[in-house]
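A.B. asks: The amino acid sequence is not available; the structure is as follows:
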């Protein structure tokens, strides 16, 4: 009887561990938001409609709309707005399949903004900067993506 209880307890423990690990393998837009804030950035969510007004093309990728955020440095008077768009796919495999199906060949175009793309697990995150050669918030963006 004790061995059955032990086996059942072990099974339940392993099952809970596997379920917990499965949930941590995906990234949410909130995870990206928090990671950017930990880098000292102020992050404000904007509406999809506001983001669409900035774009010269559709924002949807493979049926996924982005979670758009505006970025600012609390200690700087930024002359231009900069943004992060977080595309959250259901799984890393879905995101990889999108990449392999040449999903990136349909570029998103913004007036006067330049994309800096990072892909991690189940997300594609695009940092839109005003300066193509020296993005103002690139260090913070890169550090935030690495910490996810």
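C.D. replies: Alright, I've got the coordinates. Remember, predicted model here, so these are calculated numbers, not experimental data. Numbers count the residues shown, from 1 in each chain.

A.B. asks: going forward, measure contacts between C-alpha atoms and count neighbours the same way
C.D. replies: Fine.

A.B. asks: Now do the strands in the chain.
C.D. replies: In the chain, the strands defined using DSSP state E lie at 42-45, 67-72, 82-88, 114-120, 123-129.

A.B. asks: Included below, for side-by-side comparison, is a second structure:
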């Protein structure tokens, strides 16, 4: 009888260990704002915290971090300034819900700036461009997103 209890205890310990390892792997894949900002800055983008003005779109209970962004050497006027909203979710599943919510909210709107969505693990990045056909930051953001795979 004693051997059975020992085996049961051993199985429970192994199951707890497997669960803990699984949880730690989930956290390893979690990105934070600094990870994304560093990847974008490596593409020579100038990012400035913009703060919260107006009512930024809350997605899946997350309020975005807002940054103004411009290419180096671009003239300093409001026409060249564009924005990136960074949504940092707790998980990839939450990010998927947030992106779905964004698409539902904006599907019947005609915004003056155009959103380009980039999704990576638990991060949703919405780049608000002044141009649909020639978004200034598209290539830099895509390259930075690929760097986050490393």
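C.D. replies: Good, I have the coordinates. The model shown is predicted, which means the values in this text are computed figures rather than measured ones.

A.B. asks: Is it possible to get a markdown table of the strands of structure 1 that adds distance to residue 135 of structure 1 and mean neighbour count?
C.D. replies: Listed next are the strands of structure 1 as a markdown table, based on distance: least, C-alpha to C-alpha, whole Å; neighbours: other C-alpha atoms under 10 Å:
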| stretch | distance to residue 135 of structure 1 | mean neighbour count |
| --- | --- | --- |
| strand 42-45 | 16 | 16 |
| strand 67-72 | 12 | 21 |
| strand 82-88 | 9 | 23 |
| strand 114-120 | 9 | 16 |
| strand 123-129 | 6 | 23 |
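
A.B. asks: Show me the one of these that comes nearest residue 52 of structure 1.
C.D. replies: strand 67-72 (9.7 Å; C-alpha to C-alpha).

A.B. asks: Quick one: average offset of that closest one versus structure 2, please.
C.D. replies: Strand 67-72 of structure 1, aligned to structure 2 and superposed, deviates on average by 0.8 Å (mean C-alpha distance after the TM-score superposition for structure 1).

A.B. asks: In structure 2, which residue range corresponds to that strand?
C.D. replies: Aligned using TM-score structural alignment, strand 67-72 of structure 1 spans residues 65-70 in structure 2.

A.B. asks: So what's the gap between that stretch and the chain middle?
C.D. replies: 14 Å (C-alpha atoms, centre = their mean, to the nearest Å).

A.B. asks: contacting residues around that stretch?
C.D. replies: 45-52, 80-87, 137 (C-alpha atoms under 8 Å, 6 or more residues apart in numbering).

A.B. asks: which one of the strands of structure 1 lies closest to residue 106 of structure 1?
C.D. replies: Across these, closest to residue 106 of structure 1 is strand 114-120 (C-alpha to C-alpha), at 13.1 Å.

A.B. asks: and that closest one, how far from the chain's centre?
C.D. replies: Worked out by C-alpha atoms, centre = their mean, strand 114-120 of structure 1 lies 9 Å from the chain centre.

A.B. asks: same for it, what does it pack against?
C.D. replies: With contacts taken as 3 or more C-alpha pairs under 8 Å, 6 or more residues apart in numbering; DSSP states H and E, strand 114-120 of structure 1 sits against strand 123-129.

A.B. asks: just checking, residue 82 of structure 1 touches residue 130?
C.D. replies: Yes. If you go by C-alpha atoms under 8 Å, residue 82 of structure 1 and residue 130 touch, sitting 6.7 Å apart.

A.B. asks: measure residue 136 of structure 2 to residue 19 of structure 2 for me?
C.D. replies: 44 Å (C-alpha to C-alpha, to the nearest Å).

A.B. asks: ugh, typo on my part, it should be residue 143 of structure 2
C.D. replies: Taking C-alpha to C-alpha, one finds residue 143 of structure 2 at 35 Å from residue 19 of structure 2.
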